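# generate a structure from the sequence data that follows.
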Amino acid sequence: MRTVGVAVMSDPVGSYGPSELARRWVRALSEHDLDRVADCFAEDYIDEAPARRGEQVHGRDEVRRNFGRLFAELPDLRAEALATATNGQRVWIEWRMYGTRRDGSLMEFVGVNVFEVMNGRFCRGRIYTELVRDAGGIDAQVDRMTRGPAG
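Reported below is the predicted structural model:
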């Protein structure tokens, strides 16, 4: 498309493959571009976090609300992709997100998201992420695994 003296370039989401879409999403997060973040997801997107029972996201509107809240509460929020891998229309992204809470404490969120892509948008996700915390070392982790949370 062209107008007089000015080239108009379109950036249709549907033209992105899985890796490009993952990079576009992470970039939009760091730029706090809520429209671009939401546009990476299908209208009927659904995800689950298998390690956190009951935590699901249903639809692009919920994605928008969640990231809108993060942008409002963490004004310096940044995201970065550490690694990506693809298999057909599926992309694995190891990533981290971090920022400063209003009380001055650091929020760090890390892990892997596995997204299925259809028509250039994320349509399903399996989310393996968690807040970074001091866990007490490997012995404490093995204790939690063998004895339970009260370990």
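
# alpha carbons only for contacts and neighbour counts from here, please
Fine.

# all helices for this structure, in order.
Using DSSP state H, the helices found in the chain span residues 18-30, 34-39, 60-73, 137-147.

# among those, which comes closest to Trp95?
Smallest distance to Trp95 across the helices of the chain (C-alpha to C-alpha): 8.5 Å, for helix 18-30.

# before we compare anything, build this one as well:
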Amino acid sequence: MEPAYRALQLDVFRRHCDGFARHDLDAMVSIFAADVRYEEKTLRWDLYSRDEVRDQFGFIFAATSVMAVHRLDSIHAPDRAAFLWRFTGTLHSGQRVDFPGTSLFTFTPGGLVSHDLEMWNLAELPERAAKDMGLNPDAPYSSFVAWAANGRGTAAARLMDKYRT
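Okay, here's the model as predicted:
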């Protein structure tokens, strides 16, 4: 018999992925506690609220026309879970992106994510996609997208202007 916490955690991750697929920022961040700590080590994000997470992902949503996160595997404990996933998508330029990652969620007693530790494996990001996203394709681990770093850089402004409808 499956533990109740596993079913809840899988549902939380599914809702998160559904938000990505629908380009629905509110649904995507609804899994997080208001004071969530969100860390993404590859892009050097260190965020401290649901609103900060929404702001950061707004830029990713603006850069992509189609995207999805697919759960590959997961392990579960009563207050935490680890998810292995694959991100696929298409940038507005037509470039396809496809890379794996891992999410470590810590849950509140109410089932919201209070801490999310992420690792995106951008070594598999195609060179053209890296250029479209403002990455240095020669060093995908050590460099990061200006819009991802702080959401306020000139690259962020150019990206938003380029894809604003």
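
# ok, which of the helices of structure 1 comes nearest Arg124 of structure 1?
Closest approach to Arg124 of structure 1 among the helices of structure 1 (C-alpha to C-alpha): helix 60-73, 11.0 Å.

# so the closest one matches what in structure 2?
Aligned by TM-score structural alignment, helix 60-73 of structure 1 corresponds to residues 50-63 of structure 2.

# how about stretch 101-116 of structure 1?
With TM-score structural alignment as the criterion, stretch 101-116 of structure 1 aligns to 91-106.

# longest strand of structure 1?
Scanning structure 1 for the longest strand, with DSSP state E as the assignment, gives strand 106-118.

# can you pull up the most central residue in structure 2?
Nearest residue to the geometric centre of structure 2 (C-alpha atoms, centre = their mean): Phe57, 6.8 Å.

# tell me the contacts of that residue?
With contact taken as C-alpha atoms under 8 Å, 6 or more residues apart in numbering, Phe57 of structure 2 is in contact with Leu25.

# where's it relative to Asp51 of structure 2, distance?
Per C-alpha to C-alpha, to the nearest Å, Phe57 of structure 2 is found 10 Å from Asp51 of structure 2.

# what of Ser74 of structure 2?
Note on Ser74 of structure 2: its distance to Asp51 of structure 2, by C-alpha to C-alpha, is 27 Å.

# what do you get for Met28 of structure 2?
Distance, Met28 of structure 2 to Asp51 of structure 2, using C-alpha to C-alpha: 12 Å.

# quick one: what's aligned to Ala130 of structure 2 in structure 1?
Under the alignment (TM-score structural alignment), Ala130 of structure 2 maps onto nothing in structure 1.

# so which bits of whatever helix or strand Ala130 of structure 2 lives in are buried?
Element membership of Ala130 of structure 2, judged by DSSP states H and E, is helix 127-132. Neighbour counts using 16 or more other C-alpha atoms under 10 Å place 127, 129-130, 132 of helix 127-132 of structure 2 among the buried residues.

# higher neighbour count, Met28 and Asp51 of structure 2?
Under the neighbour definition other C-alpha atoms under 10 Å, Met28 of structure 2 and Asp51 were set side by side, and Met28 has more, 23 against 16.
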